[in-house]
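Novice: Got a sequence here, can you build the structure:
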Amino acid sequence: MDRDFSIREIGPDEFERAWPIFREVLARGESYNYAADLNLDGARAMWTSPPYRMFLAEADGGEALGCYKLGPNQRGRGDHVANASYMVAEAAWGQGVGTALCEHSLTQARKAGFLAMQFNYVVSTNAAAVHLWSKHGFAIVGRVPEAFRHPTLGLVDIYVMHRML
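Specialist: Purely as a prediction, here's the structure:
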């Protein structure tokens, strides 16, 4: 890791700190099925409205490096399984931010009483994410053929990944 950073929970009032990371990820179009025209208010609602909680990784100087949201994968009888989504600023790639966010989210999910965590939509060509989740005990439990329109590769598969907590 090249620099020190911390991870803390943020609310809707601080979402703008993560918005540049969202814009970067949306512009690349390689890992999320969000609409390209998703705006700040829409993203804020998706990531900070209950039952979701949002966490921000920030450098000691205050620079936003990455973020994640955590909440139930499903409501009702499926709410014991967590779901999380992660984004890391491109400038922070390779510095341990994604690993730290994953480990932090697993701890937060356990503290919240979740029994497992499931990722419903991991783009198969996102090798860094697939490698990171696998390293942290997630297994590919499903594959959906050609479910994502990659901007340069065309139709690619997505994975469902899962692990017990």
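Novice: hey, let's count contacts and neighbours off CA atoms from now on
Specialist: OK.
Novice: Helix or strand: which one has V25?
Specialist: According to DSSP states H and E, V25 maps onto helix 19-28.
Novice: which is the next helix or strand following that helix?
Specialist: helix 40-48.
Novice: Give me the residues contacting that following helix.
Specialist: By C-alpha atoms under 8 Å, 6 or more residues apart in numbering, the residues outside helix 40-48 that reach it are 11-12, 15-16, 19, 53-54, 69.
Novice: Next: stretch 95-110.
Specialist: With C-alpha under 8 Å, 6+ apart as the criterion, stretch 95-110 contacts 1-3, 7, 57, 65-68, 70, 82, 84, 86-88, 117, 132-133, 136, 165.
Novice: repeat that with 6 Å
Specialist: 1-2 (C-alpha atoms under 6 Å, 6 or more residues apart in numbering).
Novice: One more sequence to fold, the one below, so I can look at both together:
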Amino acid sequence: MADPQHLVAPTYAIREAHDDDWPQIWSIIRDVITEQQTIAYDPGMSEHDAKQMWLLPAPARVVVAADGHRVAGTANMYANRPGPGSHIASGTLMVAEQARGTGVGRALTTDMIDWARRDGFAAIQFNAVVETNTAAVRLYESLGFVTLGTAPGAFRHPTRGAVGLRIMWLDL
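Specialist: Coordinates of the predicted model:
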């Protein structure tokens, strides 16, 4: 008989991040930036610096995708720029390796879209989507994002060399 856990994808609750989530959030961030495949962050970033960068104060928002007590992904979202650019949202999301392909990225991105609409943003702009991160590109496109342009060779991929960074946009 088939294992029922393999028949149904886990259900992830998206909720505000709590202080006690940090160890799991840090584990995800550390793994993703060390891979150097999908995020243009310094792979040598310290935990202290990561915490300062990720846990942004309000009005920004930091969430986790949790399956029970296990954090499977995290996102932060904020105004893309201050002042005259503050009507456009942006954000970053990261998914734990073992949770990729299970709907965590979609759940986090959908939550970000809902948040941006609720808070009155006109659009969402992702500033640096690595073009070889095809899972993310396909996900964002399936949710209505378009590529405005690509900065060629702007990301040093560890195995593919210099690849482009896409600027992706969603009108709200």
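Novice: so which of the contacts of helix 40-48 of structure 1 comes closest to N126 of structure 1?
Specialist: Using C-alpha to C-alpha, K69 comes nearest to N126 of structure 1 of these, at 18.7 Å.
Novice: Count the neighbours of the residue nearest to the closest one when sequence neighbours are not counted for me.
Specialist: Nearest residue to K69 of structure 1 in three dimensions, chain neighbours excluded: M54, at 4.3 Å (C-alpha to C-alpha, 6 or more residues apart in numbering). Neighbour count for M54 of structure 1, taken as other C-alpha atoms under 10 Å: 27.
Novice: Was I right to think M54 of structure 1 contacts G66?
Specialist: No - taking contacts as C-alpha atoms under 6 Å, M54 of structure 1 lies outside contact range of G66: 10.8 Å.
Novice: Onto which residues of structure 1 does the helix or strand where L165 of structure 2 lies map?
Specialist: Taking DSSP H and E as the criterion, L165 of structure 2 maps to strand 161-171. Alignment of strand 161-171 of structure 2 against structure 1: residues 154-164, by TM-score structural alignment.
Novice: follow-up on the earlier one: mean per-residue distance, the strand holding L165 of structure 2 to structure 1?
Specialist: Mean deviation of strand 161-171 of structure 2 relative to structure 1 after superposition (mean C-alpha distance after the TM-score superposition for structure 1): 0.6 Å.
Novice: who's in contact with that strand?
Specialist: 123-131, 145-156.
Novice: what comes up buried for the lengthiest helix in structure 1?
Specialist: The single longest helix within structure 1, with elements called by DSSP state H, is helix 97-111. Neighbour counts over helix 97-111 of structure 1 (16 or more other C-alpha atoms under 10 Å) mark 97-102, 105-106, 108-109 as buried.
Novice: After superposing both structures, state the mean offset of it relative to structure 2.
Specialist: So helix 97-111 of structure 1 averages 0.8 Å relative to structure 2 (mean C-alpha distance after the TM-score superposition for structure 1).
Novice: Over in structure 2, find the residue span that helix aligns onto.
Specialist: Helix 97-111 of structure 1 lines up with residues 104-118 of structure 2 when matched by TM-score structural alignment.
Novice: For the aligned partner of P82 of structure 2 in structure 1, which residues are in contact?
Specialist: Mapped onto structure 1 by TM-score structural alignment, P82 of structure 2 lines up with R75. R75 of structure 1 makes no contacts at all, as judged by C-alpha under 6 Å, 6+ apart.
Novice: Which residue comes closest to the residue nearest the centre of structure 2 once chain neighbours are left out?
Specialist: By C-alpha atoms, centre = their mean, structure 2 has its centre lying nearest to L93, at 1.1 Å. Nearest non-adjacent residue to L93 of structure 2, counting by C-alpha to C-alpha, 6+ apart: A75, 4.1 Å away.
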